[in-house]
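*Asks:* fold the following and give me the result.
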Amino acid sequence: MNPDIIIIGSGMGGASLAAGLAQTDASILMLERGHQISDTLEAKSPRAVFASDHFLPNETWLDEAGRQFRPGNHYNVGGNSKFYGAVLIRYREQDFGEVEHEDGVSPAWPITYQDLAPWYDQAEALYQVRGTTGQDVCEPGRTFPYPHAPVPDEPSIAEARERLRATGLSPFSLPLGVDIAAWTAKRRTTFDGFPDTRSGKMDAETCGLATARSNPNFELRTNARVVRLEACSNGRIERVVALVNGEEQKFSPKIVVLAAGAIQSAALLLASDVANKSDQVGRNYMNHNASAILAIDPRFNNTSQYQKTFGVNDYYFDDGAGGYPLGNIQLLGRVTGDILRGQIKGVPGFLLDWVSRHAVDFYAITEDLPDPESRVTLEGNQIRLSWKRSNLGPHKRLVRRFARDLKRAGFPIVLNRLFDASVPSHQCGTVRIGRDPALAPLRPDCRAFDHPNLYVVDAGCLPTSAAVNPALSVAAMALRAADTIKHQELGV
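*Replies:* Now for the predicted structure:
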């Protein structure tokens, strides 16, 4: 089979691009190395998701020192979006320009927020985002309201929001891709980290691929791992080599779209020795500095089932005293005693249950800056991930500052835990867009400088990480690239 377009990967980038091409006559083959997640007991089990790593592949990567670790990277239909918290928030308008941080400069994008804004609109419609305007202190401009009203706070979370508002902060309703009635009707689990089995979460499978399938010429092939891209003398990618159910197959599409995730896409390009005349493939790897924060008040009873409904951006662009940016705060999905038992060893279960009943759980995010020496490389067939964190000082100050706010709000005990490099949930930057082919592998439209028929549309294309969840920006960039393909490649 030689389709018009091959898309490698079914996550947020690949699925959104396929959705953007759904109304064309192009034949599209999507190759996904994993399978669809089944609606099993494990999909609802805290032990399976958080303790035994039931859904993670049996693979190891190397860290900067050459030590093996098991990464929190998922291979399945829908990619990592099956396990995401469905926060679909736009980068701030200023994030597209140069921003000075304590550890350096977050560089300007080769496009502006206004260039991407129409595609943010389309991405919010595609992923049926629930949200409201006028609450976020640094929200970017927009033409249309959110497609749906925000997910409401449950009573205990409404109390926590009001406590924080009373301290002078400005909590805002998180833009979310979740039908909360459908989600809670089928399970008693919390949200973050649990896979969706096509019942409430708006992810790459339930929205992007569902739209792509309206094209009768679209085909999704699972257990299809792409191992090599081959270029011909004129620079075009002429062959995609994949192992489909263990058997080598070769395809010769007109257009190749790589969307395997920032780390795996970089690894495939490096293994294929393509798209890297700039020597920038795999470089500038970014993964947010992120911490879990538990705010505990023995008088407070958290009765919520789904608590991930608001965030705080008061310290996004400065520390409140004219200093450098600190970042974003948002609620985590409810951290139950069963989840804590999977993460904390040696503490009696009854104590962990008590903590969960009296705690509200937050997630702190600080921007990680691009660094050419923070990179993905290969040692034989094994990925080596050398992450050079930046802005860790501001991140620690964000956590301390918010802990003080929480104590002022009546939560006397505040615990926090920094996520380590084994959790690449916000991976980005390894195949970034730019205007100079000496400094970036991709043009601003996500097309490779070196190969006119190769596009990369996962989070690897993002030049900066900002300090918010990247999923909506990935979807918007992919929809924008789909429009380029329609007009410049397909003549639509």
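*Asks:* only C-alpha atoms from now on, for both contacts and neighbour counts.
*Replies:* Noted.
*Asks:* the helices in the stretch 301-450 of the chain, which residues?
*Replies:* Using DSSP state H, counting those that start in this stretch, the helices of the stretch 301-450 of the chain run over 337-343, 349-357, 392-408.
*Asks:* buried residues, the second one. List them.
*Replies:* What it means is helix 349-357. By neighbour count on 16 or more other Cα atoms under 10 Å, the buried set for helix 349-357 is Leu352, Asp353, Val355, Ser356, Arg357.
*Asks:* tell me which of these is nearest to Gln330?
*Replies:* For these, the minimum distance to Gln330 (Cα to Cα) is 17.4 Å, reached by Ser356.
*Asks:* the closest one touches Thr336, doesn't it?
*Replies:* Yes - using Cα atoms under 8 Å, Ser356 is in contact with Thr336, at 5.3 Å.
*Asks:* if we can go back for a sec, quick one: which of the buried residues of helix 349-357 is nearest to Ile157?
*Replies:* Once Cα to Cα is applied, the member of these that ends up nearest Ile157 is Arg357, at 12.4 Å.
*Asks:* want to put them side by side, so please do this one too:
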Amino acid sequence: MADDLIARHWDVIVIGTGIGGGTAGRRLAERGLSVLFVEKGSAGHRAEQTALNLEMVDPVARQIRGFWPSQMKAQVNGRETTFFAPLGSAVGGSSVFYAATLERPERHDLDDCAARPHPTGGWPVSYDNFRPYFEQAEQMYHICGEVDPLSDEASANLRTPPPLSAGDVSMKERLAARGLHPYRLHSAVRYVEGCRECFGAKCPRDCKMDGRSAGVDPALATGKAALLDRCEVRALRGRSGRVTHIEAMRNGKPITLRGTCVVLAAGALSSPRVLLASKAKHWPDGCGNDSGLVGRNLMFHMNEMIAVWPTKAAPSGPSKSLGFRDLYYVAGQRFGMVQAMGIDVSYGEIVHYLKLLIARSPLRRIKPLQELVRIPAIVAARLFGSAKVFVGLMEDLPYAGNRVVLSEGYTDTIRIEYQFSAEVLARRRVFRRLIRRAFAGHRRMFLGFQPELNFGHPCGTLRFGHDPAQSVLTPDCRAHEVENLYVTDASIFPTSFGVNPSLMIAANALRVADLIADEAERRRDGTV
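*Replies:* Next comes the predicted model:
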């Protein structure tokens, strides 16, 4: 069966099966194109329930469970650290482990370039052009929640979520009393009977909608799509202006894949690695890299985590239900939304956090400290007990020096270089003051002092735009110099804005898939 898939010429080959690849592949298959999904990891078992484990070190065990097998090497402010990032490597990609929060960006995120203190060139596609695709993505991912009271861009597709817990009702009332505008977060969860809200874990009941359950599986059900798992793409090959074939490894053997069109959706950290590895005589700096920007302008969100204790005797338990946008854009500065994280401040979480702090400090050379953190973790777990954890997602901005770096030879190891700009650090200080003020009246405490990158939200490494000298992709998300290569993951983002990126990824994937399918129809009709 696999040999037949490899030998066939496909209308579209989709590299990656997360939100961007799964969503695009489904739309393309539903529009009648033959689609081959290529996935580095395994198909896995559909009914498994596996939580993302950042402490597991064995690469084989990690690969079996759908985790990225290797540690990331991150040089942040000149200091290199090595750690397991919250990334997936199986059908569904990282999305099978995500917390399923799919929020729309603000209109000014896409349309108001003057509101940004950095000359990014902005988004080349307007909010109104994206609007129908936001609505379609919200339907496809079964989004439930409440309309943001501060928004004039209400979605007509929000499903009614189940009632709030007593603890969340109390928290919502307290926030509203402070003059804030809390609402139910927009979640890609079908609350079927027995649903446990598998935030941070694979869902065995098809409750949570992700790149697999909302994308790949429905695509395969059309009969127009197929899946080739355990297949690592090593390079794109072809002639100047067009990809003719893909070099990959499957089960230790080299294979060649061919298709009319290629959709790259390996994620903002791996898609640029594929292009940088595709050097050839006509692509001396990598495929689609005439601008020299492939891998550059890397962005994350800045996480500001804060523990908030419920007032009086309000029921405890983790919350993933509430968020507010009152701090999104304040006094001419861009920050982001604040939302519940859906986790307890538990012993295991604290141990992991303390180990990361040590790994990023000069104390990392003292190996016994890695185990001694368990003692303060026990004390902290008792202290935090009933606290709920909220996170402020502060918008990052693009700087060319922040980038993905290709390792020598082929390797699973993702390498990045990142420097905190003075602008980001100044804005962060203001954001922390605003968050502290927002939770006044509650006992609260920030869970970090140093700036923290959200390694689950990378974006911007293949940004799209009108100017080929300032972007890698056209507004259609096609490579400026390669006519049959498209990208549908978060690497296309010119800015990160202040919400989770998943809904934008899904909406753009639908938009790009329609562009590809429309062009295929014109070719069939002889009008191209």
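*Asks:* what's the TM-score once they're superposed?
*Replies:* The TM-score (TM-score structural alignment, normalised by the length of the first structure) is 0.89; 475 aligned residues with a Cα RMSD of 2.5 Å.
*Asks:* now do the helices in the stretch 51-200 of the second structure.
*Replies:* With DSSP H, counting those that start in this stretch, the ranges of helices along the stretch 51-200 of the second structure come out as 59-64, 107-111, 127-140, 166-177.
*Asks:* tell me which two of the buried residues of helix 349-357 of the first structure sit farthest apart.
*Replies:* Leu352 and Arg357, at 8.7 Å, using Cα to Cα across those.
*Asks:* work out which residue lies at the spatial centre of the second structure.
*Replies:* Central residue of the second structure (Cα atoms, centre = their mean): His457, 4.4 Å from the mean position.
*Asks:* corresponding residue for it in the first structure?
*Replies:* In the first structure, His457 of the second structure lines up with His426, judged by TM-score structural alignment.
*Asks:* and Glu481 of the second structure, by the same measure?
*Replies:* Checking TM-score structural alignment: Glu481 of the second structure goes with Asp450.
*Asks:* quick one: residues contacting Leu479 of the first structure.
*Replies:* Residues in contact with Leu479 of the first structure, defined by Cα atoms under 8 Å, 6 or more residues apart in numbering, are Ser16, Leu17, Ala19, Gly20, Trp119, Gln122, Ala123.
*Asks:* let's go with 6 Å and repeat that
*Replies:* Leu17, Gly20 (Cα atoms under 6 Å, 6 or more residues apart in numbering).
*Asks:* cool, and Gly429 of the first structure?
*Replies:* Counting by Cα under 6 Å, 6+ apart, Gly429 of the first structure has contacts Asn284, Tyr285, Met286, Gly460, Cys461, Leu462, Pro463.
*Asks:* how far away is it from Ser106 of the first structure?
*Replies:* To Ser106 of the first structure, Gly429 of the first structure is 12 Å away according to Cα to Cα, to the nearest Å.
*Asks:* what do you get for Ser465 of the first structure?
*Replies:* Distance from Ser465 of the first structure to Ser106 of the first structure, by Cα to Cα: 9 Å.
*Asks:* of these two, who's got more company?
*Replies:* Ser465 (25 against 21; other Cα atoms under 10 Å).
*Asks:* that one matches what in the second structure?
*Replies:* With TM-score structural alignment as the criterion, Ser465 of the first structure matches Ser496.
*Asks:* just Gly380 of the first structure next, same as before
*Replies:* In the second structure, Gly380 of the first structure lines up with Glu408, judged by TM-score structural alignment.
*Asks:* the strands in the stretch 401-528 of the second structure, which residues?
*Replies:* 403-405, 415-418, 443-446, 452-459, 485-487 (DSSP state E, counting those that start in this stretch).
*Asks:* Met286 is in contact with the match of His457 of the second structure, correct?
*Replies:* No - the pair His426 of the first structure / Met286 is not scored as a contact, 7.8 Å apart, by Cα atoms under 6 Å.
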